[in-house]
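**Student:** return atomic coordinates for the entry below.
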Amino acid sequence: MQLNHYLNFNGTAESAFEFYRAIFGGEFAMLSRYGDLPNENSASLSDAEKNAILHISLPINAHTVLMASDINEQFCAQRNIPFTQGTNHYISINLDAHEQDEAHRLFDALSQNGAVEMPLEETFWGALYGAFTDQFGIQWMINCQLKNHVS
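**Tutor:** A predicted model of the protein is given here:
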């Protein structure tokens, strides 16, 4: 299991991560845009929304990856939480395919008495993924990569 920081931005994820890359060095492990979503999900997006960052990750060292996305109301509607600069942070738990039972256990236990943003379910990027705010107001993501995603 790996714990990482996941940040949300209001349209500035790419600029922020270019800045972080200039400081920490390295290359992006992944950069995908909302326009890369399957067509049924991205058809209603404007060109500007399609260009926004869906997911970006920058390995900092062998144990830490900084990740982020730009928020999009169409895909974040379940949150009902307005974007607030400074509180746009998740703890992301990343697990391997053989840890699916642990992903379910952690999701169920940590989200108890909290608010589920997205149920733990299989996604188009080949992962078992879910997001929630725990009973103490801390935002979490569980991502159990089931197969390699090719963007």
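
**Student:** switch to C-alpha atoms for all contacts and neighbour counts from now on
**Tutor:** OK.

**Student:** can you tell me the distance between the two ends of stretch 90-101?
**Tutor:** 22 Å (C-alpha to C-alpha, to the nearest Å).

**Student:** hey, where'd the helices end up in this protein?
**Tutor:** Secondary structure of the chain (DSSP state H): helices at 13-24, 39-42, 47-51, 100-111.

**Student:** buried residues in the last one?
**Tutor:** The reference is to helix 100-111. If you call a residue buried by 16 or more other C-alpha atoms under 10 Å, then helix 100-111 has these buried ones: 100, 103, 104, 107, 110, 111.

**Student:** what does stretch 7-14 give?
**Tutor:** Buried residues in stretch 7-14, counted by 16+ other C-alpha under 10 Å: 7, 8, 9, 11, 13, 14.

**Student:** and for comparison, fold this next one:
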Amino acid sequence: MQLDCYLSFDGNCEEALNFYAQCLGGKVTLMRFETAPKDSGMEVPPGWEKKVMHGTLDAEGAQIMGSDVPPNMGSGGKFAGFTVSAWVKEGPDRARKVFDALGAGGKVVMPFAPPFWGGHFGMLEDKFGVPWMVSCE
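**Tutor:** Sure, this is the predicted structure:
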């Protein structure tokens, strides 16, 4: 079994996935609403044709997926009740770089440091409002 996170944005999914690619490495692939078949029944509001219907960041064997959620399909950009966890295998120096990169323009909740249980750990909310935990041995 593999579990991945799927984030719903309110129009800035492409920007967010590209930001995560800068922070974590990896490659972003995007599918836009304009590529949906006309008979799909999907009602896309004017101006949303180029927004992300589905996007994926593949980073070192991990995936972050996401999409833009048009107002008529629900709501995106409201991140609560979960935290994205990044376990960095390369050690504390790389984990610190990931933590600092993800935190750029965001808010540190718990500074990246050795916690009482060992290793290194920190919590933050990125500039898109997504909560993160970054840890390593």
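
**Student:** and the buried residues of stretch 7-14 of the first structure as TSV, adding distance to residue 62 of the first structure?
**Tutor:** Shown next, in TSV, are those (distance: C-alpha to C-alpha, whole Å):
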residue	distance to residue 62 of the first structure
7	19
8	23
9	25
11	28
13	22
14	22
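
**Student:** wait, residue 136 of the second structure touches residue 96, no?
**Tutor:** No: in this structure residue 136 of the second structure lies outside contact range of residue 96 using C-alpha atoms under 8 Å: 9.3 Å.

**Student:** so residue 95 of the first structure touches residue 2, yeah?
**Tutor:** Yes: proximity of residue 95 of the first structure to residue 2 meets the contact threshold set by C-alpha under 8 Å, at 6.7 Å.

**Student:** these two - which one has more neighbours?
**Tutor:** Remark: of residue 95 of the first structure and residue 2, residue 95 carries more neighbours, 20 against 11, as counted by other C-alpha atoms under 10 Å.

**Student:** quick check: the aligned residue for the more buried one in the second structure?
**Tutor:** Alignment note (TM-score structural alignment): residue 95 of the first structure has no counterpart in the second structure.

**Student:** so what's residue 95 of the first structure up against?
**Tutor:** Residue 95 of the first structure is in contact with 1, 2, 103, 142, 143, 144, 145, counting by C-alpha atoms under 8 Å, 6 or more residues apart in numbering.

**Student:** out of the residues you listed, who's the most crowded?
**Tutor:** Among the contacts of residue 95 of the first structure, residue 144 has the most neighbours (other C-alpha under 10 Å), with 27 neighbours.

**Student:** thanks a lot, see you next time.
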